[in-house]
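K.L.:
Fold the following.
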Amino acid sequence: MSSSTRASSDRWRSFAADTLALIVFFTATGILNERFIAGMTWEQVLDARLLGAGLMVVSGRPYGLWRDWIMRFSGPRRGSRIAWDALALVSFQVPIYAAILAISGADSDALLRGSLGVTVIMLALGRPYGAFLNLVRRRFGLPDGGDKPMSLNVQDP
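P.N.:
A predicted model of the protein is given here:
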């Protein structure tokens, strides 16, 4: 396989891995937050999850690149990786999530509760999601992210 073909294949696998990881991991947490913390109706939850899935297809790979870039600041210690993974997730996903809630019909109170709730959830899930993302990437035959700034995770031939 030529290096150009391999690079193209790796980009598609990176897109698929990052997108799949985001959809799988955050659909369940979104449902729990929207229904039981934000107090949205099941119809609003369905609308939010459908909109969220569409946005996750568009934002999965950009988030993966964002996380890789942010993680270059982390040190080798576990606490550093936890903090930087949490920062990456909160800084990228909370604004998108707030927009999903607003578009899905959440009133201002539900928008505030949902956004605060998801911030807490994402602070707690930043590192577990980062580890899950790396696991999915490995399953797709890709290296873990976060080692090189804005890495496309393209392996050398």
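K.L.:
Could you use CA atoms for every contact and neighbour count after this?
P.N.:
OK.
K.L.:
Nearest residue to the middle of this protein?
P.N.:
L22 (4.6 Å; Cα atoms, centre = their mean).
K.L.:
Surely it and V58 touch.
P.N.:
No. L22 lies out of contact with V58 (Cα atoms under 8 Å); the separation is 10.6 Å.
K.L.:
For the residue nearest to the centre of the chain, give me its contacts.
P.N.:
L22 is in contact with 56, 60, 133, counting by Cα atoms under 8 Å, 6 or more residues apart in numbering.
K.L.:
gap between it and G64?
P.N.:
9 Å (Cα to Cα, to the nearest Å).
K.L.:
biggest helix in this protein by residues?
P.N.:
What stands out as the longest helix in the chain, according to DSSP state H, is helix 108-139.
K.L.:
For that helix, which residues meet the burial criterion?
P.N.:
Neighbour-count burial for helix 108-139 flags 110-119, 121-127, 129-130, 133-137 (criterion: 16 or more other Cα atoms under 10 Å).
K.L.:
host element of A106?
P.N.:
Using DSSP states H and E, A106 sits within no helix or strand.
K.L.:
now the other sequence, so there's something to compare against:
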Amino acid sequence: MRRYFADTVAQIVFSTIVGAFVEIVVAGLTPWQSMGVRLAAIPVILFVGRPYGIYRDWLFAVTAGNSNQLKAAAVDTVANISFQIPIYCVLLAINGATIPQIVSASGSIVVISALSGRPYGLYLVWCRKLFGVSDTPS
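P.N.:
Alright, predicted model coming up:
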């Protein structure tokens, strides 16, 4: 249960900060639209926060990804992009973003995800330690 909370809290905090920045500054959503997306994301994250952690752990296990920092960064980046983008597009659509806004935000979030994949992975490891769970799958 602590692993669920660690993974979920990490994803809520990190995605709120990064997502709101991209939505407002890059994609041109209004603050109200962004707030709607961020609020809609919380229940989704409650459902997918831990599965993302499991998916990330699995990618590390099958690639032996933590053997060096470059490989770990690549695994975190692939995990972040491949898991988050489809969910993000649905949230944008549900909250009234237009197709051009979805394309812009998604294109931007791919870049942001590539840049933030490893920082998020490190943040997730830190949150797991904060919650008293190891970073190895259980």
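K.L.:
circling back to that earlier point, mind checking what the residue nearest to the centre of the first structure lines up with in the second structure?
P.N.:
Aligned by TM-score structural alignment, L22 of the first structure pairs with Q11 of the second structure.
K.L.:
Check which helix or strand that match maps to.
P.N.:
Using DSSP H and E, Q11 of the second structure falls in helix 2-21.
K.L.:
quick one, whichever helix or strand comes after that helix and helix 2-21 angle?
P.N.:
The C-terminal neighbour of helix 2-21 of the second structure among helices and strands, as given by DSSP H and E, is helix 31-63. Between helix 31-63 of the second structure and helix 2-21, the angle comes out at 130 degrees (axes from the mean of the first three to the mean of the last three Cα atoms, to 10 degrees).
K.L.:
Just list what helix 31-63 of the second structure packs against, helices and strands only.
P.N.:
Secondary-structure packing of helix 31-63 of the second structure (3 or more Cα pairs under 8 Å, 6 or more residues apart in numbering; DSSP states H and E): helix 2-21, helix 69-94.
K.L.:
Tell me which of the ones you listed sits nearest to W58 of the second structure.
P.N.:
Of all these, helix 69-94 sits nearest to W58 of the second structure, with 9.6 Å by Cα to Cα.
K.L.:
on contacts alone, who are the packing partners of that closest one?
P.N.:
The helices and strands touching helix 69-94 of the second structure, judged by 3+ Cα pairs under 8 Å, 6+ apart, are helix 31-63, helix 99-130.
K.L.:
would a markdown table of these with distance to A79 of the second structure be doable?
P.N.:
What follows is these, written out as a markdown table (distance: least, Cα to Cα, whole Å):
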| stretch | distance to A79 of the second structure |
| --- | --- |
| helix 31-63 | 6 |
| helix 99-130 | 8 |
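K.L.:
out of those helices, nearest to S138 of the second structure?
P.N.:
Per Cα to Cα, nearest to S138 of the second structure of these: helix 31-63, 9.5 Å.
K.L.:
quick one: what's aligned to F92 of the first structure in the second structure?
P.N.:
By TM-score structural alignment, F92 of the first structure lines up with F83.
K.L.:
Which residue comes closest to V136 of the first structure once chain neighbours are left out?
P.N.:
A17 (5.9 Å; Cα to Cα, 6 or more residues apart in numbering).
K.L.:
tally of neighbours for that neighbour?
P.N.:
A17 of the first structure: 24 surrounding residues under other Cα atoms under 10 Å.
K.L.:
same deal with the one 4 residues further on?
P.N.:
Burial of A21 of the first structure is recorded as 22 neighbouring residues (other Cα under 10 Å).
K.L.:
Also Q69 of the second structure?
P.N.:
That count, for Q69 of the second structure with other Cα under 10 Å as the rule, works out to 11.
K.L.:
cool, F83 of the second structure as well?
P.N.:
Applying other Cα under 10 Å, we find 15 residues neighbouring F83 of the second structure.
K.L.:
now do V37 of the second structure
P.N.:
Neighbour tally, V37 of the second structure, other Cα under 10 Å: 25.
K.L.:
next one: the one 4 residues further on
P.N.:
The burial count assigned to A41 of the second structure is 21, neighbours taken as other Cα under 10 Å.
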